[in-house]
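In: Below are the sequence and a predicted model; questions follow.
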Amino acid sequence: MPPADRDAQTSSYDGPVGGWGSAKGMAAIARVARPGPGAFETLRRQNKPGGLMCSSCAWAKPPNPHVVEFCENGAKATLWDLTSARCGPAFFRDHTVTELATWSEYDLERAGRLTHPLRYDAATDRYVETTWDAAFTQIGRELQAADPKATTFYASGKAGLEASFLYGLFARAMGHNNLPDSSNMCHETTSVGLKEVIGSPVGTCVLEDFDHCDMILHVGQNPGTNSPRMLHPLQQAAKRGCCIVAINPLREKGLLEFANPQSAWQMTVGAPTEIADRYLQVRAGGDIAALTGIAKHVLALEKAGGGVLDHAFLDAHCHGLQDWMAWVDATDWADLEQVSGLTRAAMEGIGAIYARSKAVIGVYGMGLTQHVHGSDAIAALVNLLLLRGNIGRKGAGCSPVRGHSNVQGQRTVGITEKPELVPNDRLRDLFGITPPMDEGWNTTVFVKALLEGRAKVFLGLGGNLARAVPDTDRVAEAWGRMDLTIHVATRLNRTHLMPGRSSWLLPCLVRAEEDMQDGTNQQVTIEDSFSHIHGSIGKRGPASPHLLSETAIIARLAEATLPVNPRMPWDHWTRDYGRIRDLIEAVYPDDFRDFNARMDQPGGFYRGNPARDRDWQTDSGKAQFTAPAALDATGLGRDPGLYRLITLRSNDQFNTTVYGMSDRLRGIEGDRMLVMMSPKDMAAEGLVAEQRIALAGDAEDGIARRVAGLRIIPYDLPRGCIAGYFPELNPLSPLSRADLASDTPATKGIPVRLDLA
């Protein structure tokens, strides 16, 4: 199946998110995936108690679900998982790895589900069939011979809590904390920045809060493409008069209007629901300035008449208020306008709404966090929320929107490079191991070690990491120099085509498939963005009789690698996942009390959040007001020839998984090699629509970066900001530019210049 030629098309999209457009989008993916008839029964059960928890985003699963409790993205993920296409030994006999490396992400995905364990044969440049026993035996030998400190166990954020717990235990028993995960690439800034100011590494809201707020600040997040089920509570909030303020560089359809596919009225003659009351098109990296400008007006209203700030809350629960107010007072409106790209009047208008709102939720995504000063941007949002006591009460709080379905849960059960975040004393007592106490590698540190030749072994639990990280061209050159690469995967992707000296593909079940162990179909569990734990069980027959579950693969790898330890009976644990959940409860008793008994509770069981109870586990013991190190979150100057590149997903995409070539909500079809640009900037540069150009990186590390063949698309963006797709434009993202506190890559403000030569 060679890469297909596709005609590029650009037009405006006048429809809302949802509605018939969403139905047509799902149907288009179904035609490509050709799933079996059981796929639609799986969708009927999706995100419902006793059913399948979506493997796409981590949005909440309500206790009283709709008849249809899946969105366009979730349906695409499930249909894609249950494709009838197969990528087995015959496929690899027909194609060399060198040939496949020239295929697009989309065409590799279309090859279908991996069906057999495979090893790379360098002599023929092909993956060849092997047996599970042979794979585990040989990989075990190679892992035994490896230096643990040069070994990396990466987790993509999809695997359930059971597999994730065993994965972290395996790494520590082997002797390393090199446990990077997809959180390092997106919401690690929340884990670090939010914890610094309120003592919690996760959001403070629960789903019910969206029923009681009267204002939502929606910053740097696009629900239409990234979390469409979120549009249900946003729609309900808008209908009952809640003021929704969108702060985002691009005017995204998901924040403008939504037609609910479950409403016969809206699917026929009814008008869609308008979502955002106000839309502030902030410059990339201008969120700190925008949020500070809103807060500055709130403080001015307090000075003018009083009664605006929640003084009782501030006195009892906050630290650093006076120093922060002095900084705000000294910050000039002209600087706030210049950095944010907004007018003073626009910021004051939002400040006036905020000052009279009784319960406010701050929602945010990676547009806020993926900057050099992303942690400061989170603190700026928290500063504003604290002024009126909008953390720790009903209808109010801080609500980051997570991506992969269990990325938050993996962190909860020990997927972290930081030993201080793991109850290592319990691991010693329960398992008789000596966990390493030195800090391991996060994703950025792993990539640096890879480029320097220090990373020797890579085990990937899902994901397409070599394409997801910054500096992808440099990473691709270095990846194959590792001694051993092992991928637990469902489909073929580009990272698999960069084999190490010894390389293996280990195919696993998808969440929708039966996971039979010792004659019983096993449940797994996941954690959503609101810290609720849900059980999930698959009912479809596996795509191949040769597939194993992620949990079983990890257990057998550990068994083949580690010395025999009676306290770590991997095979015994694998035969009944309830035994693994008992282990999780023993290691994390506060979070997972009565785990097995509660995992099927409708809406999930809440594992709690101290900050929601106004228990501030910070250095001061209180919520912290913080002045930022810089107003501009990008850390870039005012060079007129420098553009801020925002990388983003299309409508037919989840992370690096490309389901199709449509970005319907932006009116773009058939071509992902493009750059969106303000018409005013195009005119100033002498560019015309559809012209092909190149972008050159402009980082200060002296490394040349360039992506050519990009089609110019006129788009409604602030001056000086351009946008294009992830991962195609990742070669322009420098590893050297990341959030200063968390190491999260700064991919929403990449410095580039136009290369018209």
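Out: Right, received. Where do you want to start?

In: going forward, measure contacts between C-alpha atoms and count neighbours the same way
Out: Fine.

In: Output the contacting helices and strands for the lengthiest strand in the chain.
Out: In the chain, taking DSSP state E as the definition, the longest strand is strand 706-714. Where contact means 3 or more C-alpha pairs under 8 Å, 6 or more residues apart in numbering; DSSP states H and E, strand 706-714 is packed against strand 674-677, strand 692-697.

In: so how far is that strand from its chain's centroid?
Out: Relative to the mean C-alpha coordinate of its chain, strand 706-714 is positioned 25 Å out (C-alpha atoms, centre = their mean, to the nearest Å).

In: Give me the buried stretch members for it, please.
Out: Buried residues in strand 706-714, counted by 16 or more other C-alpha atoms under 10 Å: 706, 707, 710, 711, 712, 713, 714.

In: Residues in contact with the helix or strand following it: which ones?
Out: Once the chain leaves strand 706-714, the next helix or strand it forms, by DSSP states H and E, is strand 721-725. Strand 721-725 is contacted from outside by 283-284, 643-650, 672-678, using C-alpha atoms under 8 Å, 6 or more residues apart in numbering.

In: give me that answer again for 7 Å
Out: The contact list for strand 721-725, computed with C-alpha atoms under 7 Å, 6 or more residues apart in numbering, reads 283-284, 643-649, 672, 674-677.

In: Relative to residue 273, how far out is residue 260?
Out: Distance of residue 260 to residue 273, computed by C-alpha to C-alpha, to the nearest Å: 8 Å.

In: Of the two, which one has the most company?
Out: Neighbour count, other C-alpha atoms under 10 Å: between residue 260 and residue 273, residue 260 has more, with 22 against 19.

In: Is it correct that that one is in contact with residue 18?
Out: Yes. Using C-alpha atoms under 7 Å, residue 260 is in contact with residue 18, at 5.8 Å.

In: Now do residue 558 against residue 679, distance only.
Out: In terms of C-alpha to C-alpha, residue 558 sits 56 Å off from residue 679.

In: Of those two, give the one with the bigger neighbour count.
Out: residue 558 (24 against 19).

In: who touches the lengthiest helix in the chain?
Out: Across the chain, the longest stretch assigned as helix under DSSP state H is helix 287-305. Helix 287-305 has contacts (C-alpha under 7 Å, 6+ apart) with 308-309, 328, 336, 339-340, 347-348, 350-352, 355, 368, 377, 380-381, 384, 631-633.

In: Likewise for stretch 158-174?
Out: 55, 148, 177, 404-407, 409-410, 413-415, 433, 435-436, 524-526, 550-551, 554, 558, 562, 577, 580-581.

In: Narrow those to those in helices?
Out: Secondary structure from DSSP H places 407, 409, 410, 550, 551, 554, 558, 577, 580, 581 of those in helices.

In: What number of residues are in the vicinity of the fourth one?
Out: Residue 550 is flanked by 25 other residues according to other C-alpha under 10 Å.

In: and what of the third one?
Out: Residues within reach of residue 410, counting by other C-alpha under 10 Å, total 29.

In: Quick check: closest non-adjacent residue to residue 198.
Out: The shortest distance from residue 198 to any non-neighbouring residue, by C-alpha to C-alpha, 6 or more residues apart in numbering, is to residue 623 (4.8 Å).

In: try it against this one:
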Amino acid sequence: MKRSELDPDDIHIKHYDSPTGGWGSLKSLIKKAEENGLLASDIWAMLGEQNKPDGFMCVSCSWAKPKDSGPFEFCENGAKATIWEHDPKKCDPEFFASHTISELLEWNDHDLEKTGRLTAPMKYNPASDKYEPIEWDVAFREIAAELKSLNPDDVVFYASGRASLEASHMYQLFARIYGSNNLPDSSNMCHESTSVGLPKSIGSPVGTVQLEDFAECDMIFFIGHNVGTNAPRMLHPLQEARKRGVPLVTFNPLPERGLVRFKNPQSPAEMLSPGPGTEMSSDFVQLKAGGDLSVLTGICKHLLVLEDEAQRQGQPAILDHAFIQEHTSGFEEFCAFLRAENWNEIVTRSGIERDEIERIAALYASKERVIANYGMGLTQHREGVENVQMLCNMLLMRGNIGKEGAGISPVRGHSNVQGQRTVGISEKPELVPLDKLAAFYRFEPPRHKGLDTVETCQGILDGRVKGFVGLGGNFSRAVPETALVEKAWRRMELQVQIATKLNRNHLLTTRATYLLPCLGRSERDTQVTGDQWVSMEDSTANIHGSFGKRAPASDKLMSEPAIIAKLALATCPEKADVPWQAWIDDYALVRDAIERAYPDDFKDFNQRFTHPGGFHRNIVACKREWKTDNGKANFITPRNLNADPDIQVNGKNILTLLTIRSNDQFNTTIYGYDDRLRGIHGTRMVLLLNANDIARLGLKEGEMVNLRTAVEDGVERRVEGLRVVSYEIPAGNCAGYYPELNPLMPLFHHSRTAHVPAAKSIPVHIEKAGRQEYSAARH
């Protein structure tokens, strides 16, 4: 692919020891605004509206929005997302007239999105190998005809996680009226392990922690998440907790800067201070990739030892026996498992010494209100569900779920990825109120399970999937087995992409391919009843309003709700009694429909969602009510301590790869080629290795290597041209950037029960590249 990376002589690898935030963050934003021609624009005033009660919600991460907002409620990555959305360049019909799809396929992800905002609906013409303009009404009519010609079970309706609650509810309803339950989403790629694991443990698919709990907690765990890159606004409550002396224990293979030091760029006092900022992690525990299940088992095992000792000495109990007896089930079986586990195996699999694990367990035992945050480092494993459930077990032992200042806190990614699940985006029919939808709109929805993301990929590979409708996202780049999926994609009959910017997935043309441009989150959405609000749900299950005020990038853009409704009206107008046009005219009616379908979570939706701080869903686990089969919170005993069975890492040059993101990207969107927080500038084609592994494998820093997946299944998976970078990572592990290394991930290598790709544990074989380069400047 065409590259816009710097010349090799200009690539710099330099250790970064400054705090997250601070002047580095401000300089990065100024640079990004300048690169996009927005330095002297109103972008700075627009950022002042971001995440405010009367403004627009960030399109980046889904972290909570405070009730009492400050002057600036955006982070570096959130600001980059808004700058990216308001790129003054236009990817218009004139651009497409000048470039064939074959040519654009040679461009890389960054350059494709840098072409600017999509401005008009387009259709691919195979004769010219170009996208060509098409009128909206014609596009809707043609897409409807294509959908009618296909079996609904062979069509996938994917959602990326950025669409509003209104658009998401309409989208799943359209798919089901059409006849498809194939509603995979980005949750399938990251937190499905949470959605599968938590309901069995505590009866809720989402966490129990609210923003206010951080002010009341007396200890915080942080496991498998890079907060400085993926949820930087979360650093504010973490910093406040650290300033009042709350210990923050981090488990991660990499020492990410966000959990090392932080200087709040919105605090003039901090910015003018010469100090290094706040020390974020009181304890950094560098475990091996996949070692979470073992280290959590070790902590729980030592809690039993501490409990036994307390009983012998007549001291207060360590475990919360009243809570365990009244609210839980499965404790005795879990205790038997803990007592039987061998410390040697715990230490070997986790990479953490026993005395260190016992020290952390004793610290936990001394605290009363503990929050456990986690990210994809916990979920993206073969036993990701068991990882999540073991974390629940640890909290349940001391009654740390369902009380103020405590709980479990999965840190979600995209801005409304949690919310779209709440309002019906799910391939699992048992999670959706189908009987209500059938009665409300007089149709019979399909009742069988649909395809999730992994199953969609398999369906594309084997030819079962014939059509793909995408509500945002860059699906083919985000999924495992990238090379095979891209090759098979073109065999489909239909592709419809609803998007704001061009990406590589849009270039994988099918027999009929349409590109439908939509409004951005911060743009004014005017319908016949006036300018419209939309809503979304954050990681803490709070519902917020969002109101765009900026002029749209083009007068030919349509909103996501309008596009979905128009597609439904064209495709299946007689199959159900849905007031699609009225919903286009007034989104408040869609919110009424959501409240009607989900009355417990959305009571008085229209009256409450624009209040500062929004309103919290009715998560009854927060009140120690458990919607599980037995009405109890459950201790769930894992099968063993191997978080990634079925994959053997043997041989001196085979390592375990974990994929990571830079602070210059969000998901598959690449803002640039610098990863300031890791000291990498000018390239993303790097492989982070332990210095001892570099020496052991006979490599040199700056040397170019290739990676091959160490799996013998008849498929060769390779990524070439990676620069060796010495980094503080456990021996036997290596790391590189997503999505560039996705081609190395086998489709079958996923969570056993949740089907989340096991992106944090890929066995790889390192090979020296044929041509060596040592030109990276080292400082």
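Out: Looks like it came in fine. Bear in mind the structure is a predicted one, so any value in this text is a computation, not a measurement.

In: Pick out the most distant pair among the contacts of strand 721-725 of structure 1.
Out: Pairwise distances across these peak at 23.2 Å for 283 and 672 (criterion: C-alpha to C-alpha).

In: more neighbours, these two?
Out: Of the pair residue 283 of structure 1 and residue 672, residue 283 is the one with more neighbours under other C-alpha under 10 Å, namely 26 against 21.

In: these two touch, right, that one and residue 247?
Out: No. In this structure, residue 283 of structure 1 is not within contact of residue 247 by C-alpha under 7 Å, at 9.6 Å.

In: So the alignment partner in structure 1 of residue 80 of structure 2 versus residue 156 of structure 1, what's the distance?
Out: Matched by TM-score structural alignment, residue 80 of structure 2 corresponds to residue 76 in structure 1. As judged by C-alpha to C-alpha, residue 76 of structure 1 and residue 156 of structure 1 stand 18 Å apart.

In: More neighbours: these two, which one.
Out: Per other C-alpha under 10 Å, whichever of residue 76 of structure 1 and residue 156 has more neighbours is residue 76, with 25 against 20.

In: check contacts around the more buried one.
Out: Counting by C-alpha under 7 Å, 6+ apart, residue 76 of structure 1 touches 26, 29.

In: and it, which of the three is it?
Out: Of the three states, residue 76 of structure 1 takes helix under DSSP: H, G, I helix; E, B strand; the rest coil.

In: which residues of the stretch 51-200 of structure 1 fall in helices?
Out: Under the criterion DSSP state H, counting those that start in this stretch, the stretch 51-200 of structure 1 contains helices at 72-81, 89-94, 97-100, 105-110, 132-145, 161-174, 188-189, 195-198.

In: Ok, which of those comes nearest residue 701 of structure 1?
Out: helix 188-189 (22.8 Å).

In: so how much does the closest one differ from structure 2 once superposed?
Out: Mean deviation of helix 188-189 of structure 1 from its aligned counterpart in structure 2 after superposition (mean C-alpha distance after the TM-score superposition for structure 1): 0.6 Å.

In: Residue in structure 1 paired with residue 437 of structure 2?
Out: In structure 1, the residue matched to residue 437 of structure 2 (TM-score structural alignment) is residue 427.

In: ok and the helix or strand containing its match relative to helix 161-174, angle-wise?
Out: Using DSSP H and E, residue 427 of structure 1 sits in helix 424-431. Interaxial angle of helix 424-431 of structure 1 relative to helix 161-174 (axes from the mean of the first three to the mean of the last three C-alpha atoms, to 10 degrees): 90 degrees.

In: Present the helices and strands packed on strand 706-714 of structure 1 as TSV; the columns should include distance to residue 569 of structure 1.
Out: What follows is those, written out as TSV (distance: least, C-alpha to C-alpha, whole Å):
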stretch	distance to residue 569 of structure 1
strand 674-677	52
strand 692-697	51
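
In: Redo these as JSON lines? Include distance to residue 596 of structure 1 and mean neighbour count.
Out: Shown next, in JSON lines, are those (distance: least, C-alpha to C-alpha, whole Å; neighbours: other C-alpha atoms under 10 Å):
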{"stretch": "strand 674-677", "distance to residue 596 of structure 1": "49", "mean neighbour count": "24"}
{"stretch": "strand 692-697", "distance to residue 596 of structure 1": "51", "mean neighbour count": "20"}
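
In: what residues are up against the residue most central in space within structure 1?
Out: The centroid of structure 1 falls nearest to residue 403 when counting by C-alpha atoms, centre = their mean (3.2 Å). Residue 403 of structure 1 sits next to 57, 58 when contact means C-alpha under 7 Å, 6+ apart.

In: Counterpart of it over in structure 2?
Out: Counting by TM-score structural alignment, the partner of residue 403 of structure 1 is residue 413.

In: ok, that match to residue 693 of structure 2 distance?
Out: Separation of residue 413 of structure 2 from residue 693 of structure 2 (C-alpha to C-alpha) stands at 32 Å.

In: returning to that earlier point: what's the match for the residue nearest to residue 198 of structure 1 in structure 2?
Out: Aligned partner of residue 623 of structure 1 by TM-score structural alignment: residue 633.

In: ditto for residue 501 of structure 1
Out: Using TM-score structural alignment, residue 501 of structure 1 lines up with residue 511 in structure 2.

In: That match: neighbour count?
Out: By other C-alpha under 10 Å, the residues close to residue 511 of structure 2 number 15.

In: Surely it is in contact with residue 496?
Out: No. The criterion here is C-alpha under 7 Å, and residue 511 of structure 2 misses it with residue 496 at 11.2 Å.

In: all strands of the stretch 601-750 of structure 1, in order?
Out: For the stretch 601-750 of structure 1, the strands defined by DSSP state E, counting those that start in this stretch occupy 605-606, 623-624, 643-648, 653-654, 657-658, 662-663, 668-669, 674-677, 692-697, 706-714, 721-725, 750-755.

In: Figure out which of the ones you listed is closest to residue 319 of structure 1.
Out: Of all the strands of the stretch 601-750 of structure 1, strand 623-624 sits nearest to residue 319 of structure 1, with 5.0 Å by C-alpha to C-alpha.

In: Comparing that closest one with structure 2, how large is the average distance?
Out: Looks like 1.2 Å for strand 623-624 of structure 1 (mean C-alpha distance after the TM-score superposition for structure 1).

In: Not counting sequence-adjacent ones, nearest residue to residue 407 of structure 1?
Out: Leaving aside its chain neighbours, residue 407 of structure 1 sits nearest to residue 157 (3.9 Å; criterion: C-alpha to C-alpha, 6+ apart).

In: what's the closest non-adjacent residue to residue 337 of structure 2?
Out: Once flanking residues are discounted, residue 337 of structure 2 sits nearest to residue 637: 7.0 Å by C-alpha to C-alpha, 6+ apart.
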